[in-house]
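Trainee: test case, fold it:
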Amino acid sequence: MNAADSAAVVVGVDGSQPSLRAVRLAAAEAVRRHWPLRVVHGFIWPLLRVPVAPPPDAPPGAGLRERAQELVAAAVAEAEATTPGLTVSGEIIDGEAAAVLVGESPTAALIVLGDRGLGGFSALVVGSVAVQVSAYADCPVLVARGEQRPDGPVVVGLDGSPASLLAADVAAEAAVARGVPLRAVHAYRHPGSSGPGDLQPLVYDEARLHGEQERLLGGWLDGLTDRHPGLRLTCRAIRGRASAVLAEASGDAQLLVVGGQGRGEVTGLLLGSVSQSALHHARCPVEVVRGPH
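Mentor: As a prediction, this is how the structure comes out:
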């Protein structure tokens, strides 16, 4: 993927620990791809008509905008300390966090954010901002979650949909940039019908079915190594639910890449069930790639 000269990695921050992890992940990605990093904070208080200036006789830094400036400055400092020499800028943009980040996406190369932020309900595995941005952004979205494993492979889930084929190229580029293998995974459950009204067989040859799915996966990956010289590729067709198969595959990975919507998803849903499940259950950072829409 060739980013425009003006493109940057954009990371959303709110002062929470998950957002600081996202800053470190975003900084590493920016260095790897030779992009600058922009630290962005969605400042919602003006929309709620809350006074943002410090009250009279308040100590320095007591106003809401001053506190926002401090957290952005801290995030910029964290990125600079993590990756010396990286070009980093920070900005406060009035608006709700998800809306601000989606608004940045048309010109961003990549958006990075934490899986949860301040104000998230403790029972939620992944925050609503991460889900909303992954569903609506016009660029890939990287959600910092799980463990950081710099030696682990990149894993991509494929089902033959346009979004998953695009995800395969994004994952291949990420694997080559990291100098690690790409593991392509295809989950299948049972023989599909050949057309409307066609009944699925009650008995079928599992070995034959597995071979057919492996060949199908190989066809989807045809030309991938030619497009990405140096790519080390392995592929596996695994019987099981896609969400469970990808969660298991992420156990030793450093990155899981999924398409935003795959085959079988309900038309009109901007973020498919498999990609939502990956955001909730993956054990490594997840990159969501939106296909043609």
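
Trainee: only C-alpha atoms for contact and neighbour calcs from this point on.
Mentor: OK.

Trainee: these two touch, right, residue 13 and residue 26?
Mentor: No - counting by Cα atoms under 8 Å, residue 13 does not reach residue 26; the two are 11.1 Å apart.

Trainee: looking at the two, which is more packed in?
Mentor: More neighbours surround residue 13 than the other of residue 13 and residue 26, with 31 against 28 (other Cα atoms under 10 Å).

Trainee: against residue 28, how distant is the more buried one?
Mentor: Between residue 13 and residue 28 the computed distance is 16 Å (Cα to Cα, to the nearest Å).

Trainee: could you do residue 97 as well?
Mentor: 22 Å.

Trainee: counting neighbours, what do you get for the nearest residue to residue 27 once chain neighbours are set aside?
Mentor: What sits nearest to residue 27 in space, not counting adjacent residues and going by Cα to Cα, 6 or more residues apart in numbering, is residue 79, at 5.7 Å. Per other Cα under 10 Å, the neighbour tally for residue 79 reads 27.

Trainee: what helix or strand is residue 79 on?
Mentor: Element membership for residue 79 (DSSP states H and E) is helix 64-82.

Trainee: identify the residues contacting that helix?
Mentor: 13-15, 20, 23-24, 27-28, 39-41, 43, 51-54, 61, 86, 88-92 (Cα atoms under 8 Å, 6 or more residues apart in numbering).

Trainee: sequence B follows; please return its structure for comparison with A:
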Amino acid sequence: MPVATERSIVVGIDGSQSAKAAAMWAAREASKRGLSLRLVHVFTMPVVTMPGVIPASGGIREGFESRGLEWVSEVREAVLARYPELVIESAVRQGSPVAALIQESVRASMVVLGSRGLGGFTGMLVGSIAVALAHHGHCPIVVARGPEAEGEGPVVVGTDGSTASDAALAFAFDEAKLRETGLTVVRTWSELLDRGALRPRFLDVDPVEIEAAERKAVEEQVAPWRDKYPEVPVEIVIRKGRPVRSLLEFGAAAGLLVVGSRGRGGFEGMLLGSTSQALIAHCGCPVAVIRPGDPITREL
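Mentor: Got it, this is the predicted structure:
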């Protein structure tokens, strides 16, 4: 199997329309960034429990591989019809989708997944593969949604002041510049909790003071990125409430929602349970999950 080109954008292909839409989203990203696109299909061999009743394993493998090659070829043709100058690589692999995509992420600039799947990628966004990539992958992970997964609108990023949200800001500013659109920075706060810990004397807190302190913290965190990307219009939103509700609300009109892989305070454990599943399942736009130290953010 050919080795992936360094920093290519990898897309998981499984024969679904969602995967095709994800490939179109990824192709646009690759075209804007001057990168190659890599289409990857991974199939898992079924366990044979009744020898003689079904074909030999060699025939089964050839069947799965042939089907994967057809799916990849169909997506390749569709992408080239829109982006004829794009360099496209492809790979059809046998094994675990999680292990294969983590391995692909080592050399990739990002890995893009569809929001619904078939075959080896069934249930991808219910938890296992997306969460595994968020924890163990080596580059940003994007879950593409929508008919063409190419929503217009501003880039929205959630921040809580953590290292993970710094990386998310780096990615979000770069995306906003490439898209020539605005950036909305969202931070939520709670009268009960502060940085994930119970506030001392929380019954006596002043909401006005809390909001002012949160805004000041976000302004300071965003300042270096404003200087680096002066052409990007920035709106800072400080809101009392839960991160999921706020991010889903802004994501409804966004072109891309960006979050860090783990944080503190309101965003703690974002990819470990209900928060991440809610964003991935219900957000109306593509969702990008950024890990601190991802290659694409280190270069920004």
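
Trainee: the residue nearest to residue 27 of the first structure and residue 91 of the first structure: what is the separation?
Mentor: Distance of residue 79 of the first structure to residue 91 of the first structure, computed by Cα to Cα: 14 Å.

Trainee: report the secondary structure state of the closest residue to residue 273 of the first structure other than its chain neighbours.
Mentor: Among residues not flanking residue 273 of the first structure along the chain, residue 265 sits closest, at 7.1 Å (Cα to Cα, 6+ apart). What DSSP: H, G, I helix; E, B strand; the rest coil gives for residue 265 of the first structure is coil.

Trainee: right, and residue 265 of the first structure touches residue 259 too?
Mentor: No - using Cα under 8 Å, residue 265 of the first structure is not in contact with residue 259; the gap is 11.4 Å.

Trainee: strands along the stretch 101-250 of the first structure, start to end?
Mentor: 110-114, 141-144, 154-157, 182-188, 233-239 (DSSP state E, counting those that start in this stretch).

Trainee: any chance of TSV for the ones you listed, columns mean neighbour count and distance to residue 275 of the first structure?
Mentor: Below are these laid out as TSV (neighbours: other Cα atoms under 10 Å; distance: least, Cα to Cα, whole Å):
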stretch	mean neighbour count	distance to residue 275 of the first structure
strand 110-114	28	16
strand 141-144	30	11
strand 154-157	29	9
strand 182-188	22	13
strand 233-239	16	17
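
Trainee: for residue 135 of the first structure, find the nearest of the ones you listed.
Mentor: Closest to residue 135 of the first structure of those, according to Cα to Cα: strand 141-144, at 9.0 Å.

Trainee: tell me the residues of the second structure aligned with that closest one.
Mentor: Strand 141-144 of the first structure lines up with residues 141-144 of the second structure when matched by TM-score structural alignment.

Trainee: quick one: contacts of the matching stretch?
Mentor: Contacts of stretch 141-144 of the second structure (Cα under 8 Å, 6+ apart): 18, 21-22, 25, 110-115, 130, 133-134, 280, 285-290.

Trainee: mind checking which of those residues are in helices?
Mentor: 18, 21-22, 25, 130, 133-134, 280 (DSSP state H).

Trainee: most neighbours among those, which one?
Mentor: Of those, with other Cα under 10 Å as the count, residue 22 tops at 29 neighbours.

Trainee: how close does the most centrally placed residue in the second structure get to residue 199 of the second structure?
Mentor: For the second structure, the residue nearest the mean C-alpha position is residue 142 (2.1 Å; Cα atoms, centre = their mean). Look at residue 142 of the second structure and residue 199 of the second structure: by Cα to Cα, they are 34 Å apart.

Trainee: go on, residue 191 of the second structure?
Mentor: 8 Å.

Trainee: what about the two, which has more around it?
Mentor: Between residue 191 of the second structure and residue 199, counting by other Cα under 10 Å, residue 191 is the more crowded of the two (18 against 15).

Trainee: quick one, what contacts that one?
Mentor: Residue 191 of the second structure makes contact with 199, 202, 205, 207, 210, according to Cα under 8 Å, 6+ apart.

Trainee: next: residue 295 of the second structure.
Mentor: By Cα under 8 Å, 6+ apart, the neighbours of residue 295 of the second structure are 109, 138-139.

Trainee: skip the chain neighbours and tell me the closest residue to residue 261 of the first structure.
Mentor: residue 272 is the one closest to residue 261 of the first structure (Cα to Cα, 6+ apart), at 4.4 Å.

Trainee: any idea how far the one you found lies from residue 6 of the first structure?
Mentor: 30 Å.

Trainee: which of these two has more neighbours?
Mentor: Higher neighbour count among residue 272 of the first structure and residue 6: residue 272, with 20 against 10, using other Cα under 10 Å.

Trainee: how near is that one to residue 236 of the first structure?
Mentor: Here the criterion is Cα to Cα. By it, residue 272 of the first structure lies 22 Å from residue 236 of the first structure.
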